[in-house]
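Q: this one's sequence-less:
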C-alpha cells in the first residue's frame, strides 16, 4: 500500500504481503525504512514484488508483542517472526522440502543509492542497502544466516540474471535456493547495523547465537512483559485495559536503538562514532515532546537519560539539535526546535547528568540560527514555549542576560493574538489577515487552523487570559471551541481528524486543551471532555485511533489521561488532573518505588472527581508534581455524582511569566500593502498601549486617527505603555503607478 496508510509497511486494510522487512516507522505521516525485505516462496524464482507477493487473511494471522505469525496463501507457507533489539529471526514452514526459496529484495520501496550482496559461506550472506527517501541517506547493513545450506544464489539486476558471490548495484534482488532441505522448516537470522557489515555480524552473534526460535521468542516476549508491567492496571473493563496496554506498547517501540553492541553508531555527519551510552533514532519531536517524553521520564528514566545523551551526540556530530531525526539524518520536517523542552524537562527532573552550561550551549545554537525561518522569527517574534524552556535553563545556569532575552521571546505569542476576536491571527506587513476564518486551514498554521493553535500558551496561560479579557471570556472561548461546527474551510489537511467542534484530537496541537478548564477552576468540564475523548476516540478495534500514532504521542495522551493527569506544560514537572478511569493503577518505578493511583466512591461513568488524597492526607492542588510521583506513594481519587472538585487560587496549575513582561507590538487593523489611489491605515495596540509611529523617518508621533497614504510609504510603529516599549516594526506600502497593467499571453 502506498501513501499515508502505507507509511509503516503494514495497514489492517492490506490483503497482500510483499515480504518481511527489518526496519519500520510507527504511525508517521511520511514513509521510509522497510529495509532488507525477505519473502519465502516455492517454485521458480521470481523477482518482481507483484510476482512473489502473496495474499493473506486476518483469520490466519497472530500479532503479539514480540511475535507475528501469518499464513501466506500463495504457497501455503506459515511465516513466524520475532526479534531482539538489533536482530530479527524468521521461521518458515513449507509444505515440502524441495523447491523452496527466499527472495531478498534490496530494491523495495525507496530510491536505492547503492546496494551490495556477498555470500560469506554455505549458510551466510552479508551486504548493505543505502537509500534515499525521507532520510536523504540511510545506510542499513545486514548479516543473514540460514538454517539450511544455500544451494543456489541468483541475482537479478535490471532484469538480467547473474550468478556471483559478490554483487554491487543500485538494482539488486536475489533468489536464495536450498535444494532439498533437511526439514520443512527454514529458519533465518538477520543482524542489522547502521554502521557496517561487521557491526551487523557482531550484533547477530551477540544477541542471537543459537537456532532455538521458541526460546528466542520467549526471551523477547518476557522482555516485553517486563516493559509493559511498568504500569499495572486493576480493573474489570477488559476493553479499556486492551487499549491502555496497546497504547503503552506504542510508546515503547520508539525511539529505536541506533548503536551497535560495541557502542558504535553513525553520526549526523555520516561518520562512525562511539558512545558510552545507547544511541537512538526516530525522534518525532513536534509530536512527542508533548506527552511521550514526559511519560518516559516516569516509566523509562534510564532510556530518557540516553535520549538526552543522544541529542548531545547529534549536536556534537552534526552541529545542531534535531527537529525530526531519522537514521542519523536531519529530515527538515516540522517546525520549532522541540528537542529543547525534552532537554529542559529531563534536566529539571534530575534525569541527565550533562552540565547545564553544556545543555544551554546546545539549545542556544538551535534558537539563534537564522535558517528555517528563525531570522524572521527573531525579528517579529512568533514562537514561545521552546524559548521559555531556554529561559529556565539560562536561569539555572546563572546566565541572567540570556534569561532576559528568552523570557521575552517566550511571550511573543502576544504579538499575534488579536484580542478583539480572541484568536491567534496571521499578519502580513503587520496587517491582520482579512478576511479571517478561524476554521480555515492554510499555510499560516502547521497541520491545523487558528482554533487549534490559539490555546497553546502552556508557559503563560494566565497572562493569555488577561489579554483575552479574563477567565470568563477564556472559558467561553473554550466552550466555543468544543461546540463549534466541525467543518473546516480552506485546504484539505489529512491530519485534522477526531473532531469535537474544532478540537482536533487526531493531531497534536489540540491535545492539552481539555485540561485548560482547570486553569479557570472548572474541573468538571475538563473531566467531561476527557471522558468523551477517551470513550469516543479510542477503541480496541483495528481503527482504534482517530489519527496517526505519531511515534507514540497519540497513545501517550491516553496513558496519562486514563491514569488521571496530563502534562499541559511538558517541561515544568506538573501533571494537571483530569479524572481516573481505572480502579487501581500501579506504576513500578525504576528507582524501586511504587506509585499507586486508586479510584474510590461512585462507580458511575459520569461521576466527577470530588476529592484527592496523597498518602492518606487531603491534597488540594489541581496538579501533582513529578517528584511526588517519583517518591512513590498512594494517590486517591474520590469520585462523586455531586460536587465536582474545586481548587483555591493558590493551588491552580502554575503558568504565568512574571519577569520582564513584554509590551505586544501594534497591529494594523485595515490597510492595503499595495494600492492604486489611496489606502487608509488603521492601527491598534493589543493591550491598551499607546501606538507611536513615524512616516518615512519623520518625527515620531502618537497614533490617534486613521492615516491616509497616497504614495510609496514606510511606516515604523511601536507600542508604549507605562514607560515600556515594544519592538519597533516596519510596514511598507506601494502605490501602483497610473496606467500600469499586466498582459497575459
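A: It's in. The structure presented is a predicted model; accordingly, all values stated were derived computationally and were not measured.
Q: only C-alpha atoms for contact and neighbour calcs from this point on.
A: Noted.
Q: From the chain's centroid, how far away is the top strand by length along the chain?
A: For the chain, the strand that runs over the most residues, judged by DSSP state E, is strand 111-121. Between the centre of strand 111-121 and the centre of its host chain there is 33 Å, according to CA atoms, centre = their mean, to the nearest Å.
Q: For that strand, which helices and strands make contact with it?
A: Strand 111-121 is packed against strand 124-132, strand 166-169, with contacts defined by 3 or more CA pairs under 8 Å, 6 or more residues apart in numbering; DSSP states H and E.
Q: got the contact list for it?
A: For strand 111-121, contacts defined as CA atoms under 8 Å, 6 or more residues apart in numbering pick out 106, 125-133, 165-172.
Q: then this one, side by side with the first:
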C-alpha cells in the first residue's frame, strides 16, 4: 500500500477551485472548529427546472413550509412544480410548491404585482419575463415583469414568504393581485381586509391532495389606498370580506416605489398564520431575511465539504475534446473547448454536487406552526410536543438514498420524521405512503415508511416508541389493500386480480425483510421467522426459465412476455428494471439466476442491450443506459450489484458513467423527476463513493469517490473524511487500486455504518485501468437470507386457459430438489396427493392445484382453471 500511496502522491495536482468565502466558525459538540464555507454560491436552483426534472427555482428555507416561487405553467406533467425553464410568461408568485414530483399540486395563494387598472383573469394580468433577468440562489429569487416594468424579489423564512416589488416611479395605480382560485380546484375560500396594511384569507382545494387547507396572513410595508374583492372576477362593491370558489382581490398603492409584502401561512388557522408571521418576520427588512436564509442554507450545505474533483487544463484537454465531440460528459459543457471552461469544470462539478445536496433538503416540509399546532391526517388540530411535524414524504422514491443520506447527516430531523410517521399512524391508522398536506394520496406502491424507520433504528436513532412503530409496521403490511391480502394468501400478488403485481410483490417482500430486521433488534423471534419468510416471496415471481421477474396468471406465467414491455404488471417500468429488485437477498437472486457468471452476464446485458422500450409510453422511464433507467428509482441500486460478482470494477465504471452522463449543471441536468430529493441524493451518495442498497442493513457499498476530499460532519461531533487523490488527476481514473481505512490497508467492498459514525479517514487510490488482481481479493458485501428458506411456488405451463381439444400441461418448480404434488378435483393438495412425474392431459373443465415440497416444507398452493369450450365455436 505505501507504494501505491507514493505513486498517487507523485501525480497529485493542485486544486482548481478554492472556495474560501469563510463567513464564520461554528463549534461542533466536541469543540472541533468547522470553517463555514459559502457553498450557497455553488447552488443553482435552475438545475432540474428544464427537461422532466420538475423542480422550482424560488425562495425556500431548508425543509421549509413556504416555497415562494414563480408560477409559469398551470397544467400538464411538466408543470407539476408550477414552473418550467422554457416558459416566458409568469402568472405570479405562490407560496407552496412541490419539488420534482410527477403529479401537479400546491401553488397556493398567488400574489402578482401589476400596474394600471386591476385585472382578475390570469391571461390578462400575467406578464412576460426574460431569462437574462432571472436570478436564483438558496433562499432568494429575482425577476423582472416586462409588462409592468416591475422588479420582483423573493425570500423566505420557514413559514413566511417575503416579497419585494419595485414599481416604476410615478405609478398611481400600483397593484397587488391576490388570486385564491389559481391552479387547483377550489372547494372553498375567503379573504378579508383587516386594515390598510393587512389582509388574511383561506383556501381549501382539491387536486392530488383531495382536501388541502391553507390559511394566510399578509402584512405590507406601505398602506394601500384602495382595494377590491372580486367574486367570479367581478368586484363586489363595498365588501371587506367575501367567500366562495372564485375569490380574488386587488390592493392598490399610489406611487409606492418599493412595497414589501410578508405572508405567513398555516394549515391550522389565520391566527396561526399570523403567529408564524410575527414570530419569524417581525419587521420589513428584506435583506436581513435574505441574509438569514443564505446563512441557514450554508449551515446545512456545510455538513458535507468537498474539494477538487477535476484535473488541470493539460490533463483535461484530451478528455474534454472527446466530450465536446460527443456533447456528453461534464466537459461537454465547455463551449468550443475553451481552456477557461475547462478550468471551470471543478466549479461545475461542485455546482452539480451542492445543488443536489440543496435539492435533498427541499422536502419533506415542516407542517406545524411555531406553537406546534398542525392539521393531522384526521383533519383535526394537534400539537407536536418536542418535535416538528412534516408532510410531503415521497417515500417510494426517497427510502432508497434520500432518507439514508439524512440518517447520516441529519439524525435529529430523521427522528422528527419518524415521530411524524407515528403521529400519522395514531391519527389515521396507517403509516404514511405518500402524504401531502393532511391527505394520504396512496401514491405509488409499498409501505416505505417501514425501511426509513428500520434503517434509522439500526443506525442508532432510537428515541421513539419502537414498540408502537413495530405494531404500526405490521398493521401496514397486514391490511387488505393494494393486493396485500392476495400477497399473504398466495406468497405473491397475482396478476389475475391486481395490477402492478410483480412490482408490488417485490416491494412488499423488501418491506417484510425490514420488519424482520426490526423484529430481530427487538428480540421477537416469532415475528422474525414470519417476516423473514415473507421477505423471500420474491422467489414466487421469478421465472427460472428466462431469468426475469414475471407476472403470475392462472397458475402460470403471464404471456406473451417481452422483458422490454412496460405494461400493467410493473410500476413505471418493465421486467428488465424490476428483475434485480431484491436488495435484501442479492445472493439468493444470484443463485436463482444460475450463479455469479450468469448473474454478471445478465447485469451486463441490462446495461448494454440495444433493445428499446416497448408497450406503454411512460415518461418516467428515462435516463436509459441499455435498459437501465436512471430516471426512475427502481434502477438506482443496480450498478452497485456488480460488487457481488467477480467484476466489481464494473460498479466503478457504471457509477462514474451515470454520474457524468445523467447529471449536468444545465436546467435539464436531471435524468428524470427529482422526486423530492431522491434523484439528487443518489448523486450525493455516489459522489461520496458510498451507497446503501438495502436501507435497514448497516453496510454502505463502496463505489468511486468523485472528489479529492469530502468531509462528512457528523452530529456526534466527529467527521468522516473520504479521500481520492485521483479525482483531480484525470477523468479516466475510475478504477480502485487500493484502499486505506484509518491509515491501514482495507480489503472490503463495503463500509459498515460504525466505520463512518466513529469518524476517521477512508482513502481510495484510483487508476485508469481496472485492477482485477486487487479487486478479486476484496471481501464482498452481504445480502443473503439464510434463515427459514421457503419453497418457491410451482408453476403450470399450458397453451391457454380455454381449449377445444385435449391439452397437455406441465407443472414445474424453480427448486430442482422439490417434489410436486397435485389434485385435479379442486381439493387442496398435500404430500399425500398425487406426485407429479409427467405432463398431464386435460380434456374437461378442470381445476389444477399443486404444491412444491422440500423436506416436508410446502410452498403455497398454485392454482389454474382450465375451461373446455364448444368445439363448434
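A: Received the coordinates, thanks. What you are looking at is a predicted structure, and each value in this text was computed from that prediction instead of being measured.
Q: just the buried members of the contacts of strand 111-121 of structure 1?
A: Neighbour-count burial (16 or more other CA atoms under 10 Å) is assigned, among the contacts of strand 111-121 of structure 1, to 106, 125-133, 167, 169-172.
Q: which one among those gets closest to residue 519 of structure 1?
A: residue 133 (43.6 Å; CA to CA).
Q: Contact partners for the closest one?
A: Contacts of residue 133 of structure 1 by CA under 8 Å, 6+ apart are 31, 32, 110, 111.
Q: what's the counterpart of it in structure 2?
A: In structure 2, residue 133 of structure 1 lines up with residue 207, judged by TM-score structural alignment.
Q: Also residue 533 of structure 1?
A: Looks like residue 533 of structure 1 aligns to residue 658 there (TM-score structural alignment).
Q: I'd like the distance between that match and residue 321 of structure 2.
A: 19 Å (CA to CA, to the nearest Å).
Q: Those two: which is more packed in?
A: It is residue 658, of residue 658 of structure 2 and residue 321, that has more neighbours when counted by other CA atoms under 10 Å, with 19 against 16.
Q: in structure 2, what residues pair with the host helix or strand of residue 482 of structure 1?
A: Element membership for residue 482 of structure 1 (DSSP states H and E) is helix 471-483. When structure 2 is aligned by TM-score structural alignment, the counterpart of helix 471-483 of structure 1 is residues 596-608.
Q: Touching the matching stretch from outside, list them.
A: Contacts of stretch 596-608 of structure 2 (CA under 8 Å, 6+ apart): 576, 590, 593, 625, 626, 627, 628, 642, 644, 645, 646, 647.
Q: Give me the three-state assignment for the alignment partner in structure 2 of residue 249 of structure 1.
A: Taking TM-score structural alignment, residue 249 of structure 1 has residue 358 as its aligned residue in structure 2. Secondary structure, DSSP: H, G, I helix; E, B strand; the rest coil: residue 358 of structure 2 is helix.
Q: swap in residue 496 of structure 1?
A: Going by three-state DSSP: residue 496 of structure 1 is coil.
Q: What is the aligned counterpart of it in structure 2?
A: Residue 496 of structure 1 maps onto residue 621 in structure 2, by TM-score structural alignment.
Q: Identify the residue spatially nearest to the residue mapped onto residue 363 of structure 1 from structure 2, adjacent ones excluded.
A: Here residue 363 of structure 1 is matched to residue 473 in structure 2, going by TM-score structural alignment. Counting by CA to CA, 6 or more residues apart in numbering, residue 473 of structure 2 lies nearest to residue 450, which is 6.1 Å off, once chain neighbours are set aside.
Q: need the contact list for that neighbour.
A: 473, 511, 514, 515.
Q: Is the second one in contact with residue 452, as I believe?
A: Going back to what we said before, that points to residue 511 of structure 2. No - with contacts defined as CA atoms under 8 Å, residue 511 of structure 2 does not count as touching residue 452, sitting 10.1 Å away.
Q: What are the boundaries of the strands in the stretch 51-200 of structure 2?
A: With DSSP state E, counting those that start in this stretch as the criterion, the stretch 51-200 of structure 2 has strands at 59-60, 67-71, 89-90, 92-94, 110-115, 127-128, 135-137, 140-145, 150-156, 160-166, 174-179, 185-195, 198-206.
Q: Just give the number of residues close to the residue mapped onto residue 746 of structure 2 from structure 1.
A: The equivalent of residue 746 of structure 2 in structure 1 is residue 619 (alignment by TM-score structural alignment). By other CA under 10 Å, 17 other residues sit near residue 619 of structure 1.
Q: got it, and residue 752 of structure 2?
A: 14.
Q: just residue 843 of structure 2 next, same as before
A: 15.
Q: which residue sits closest to it, ignoring its sequence neighbours?
A: residue 806 (4.3 Å).
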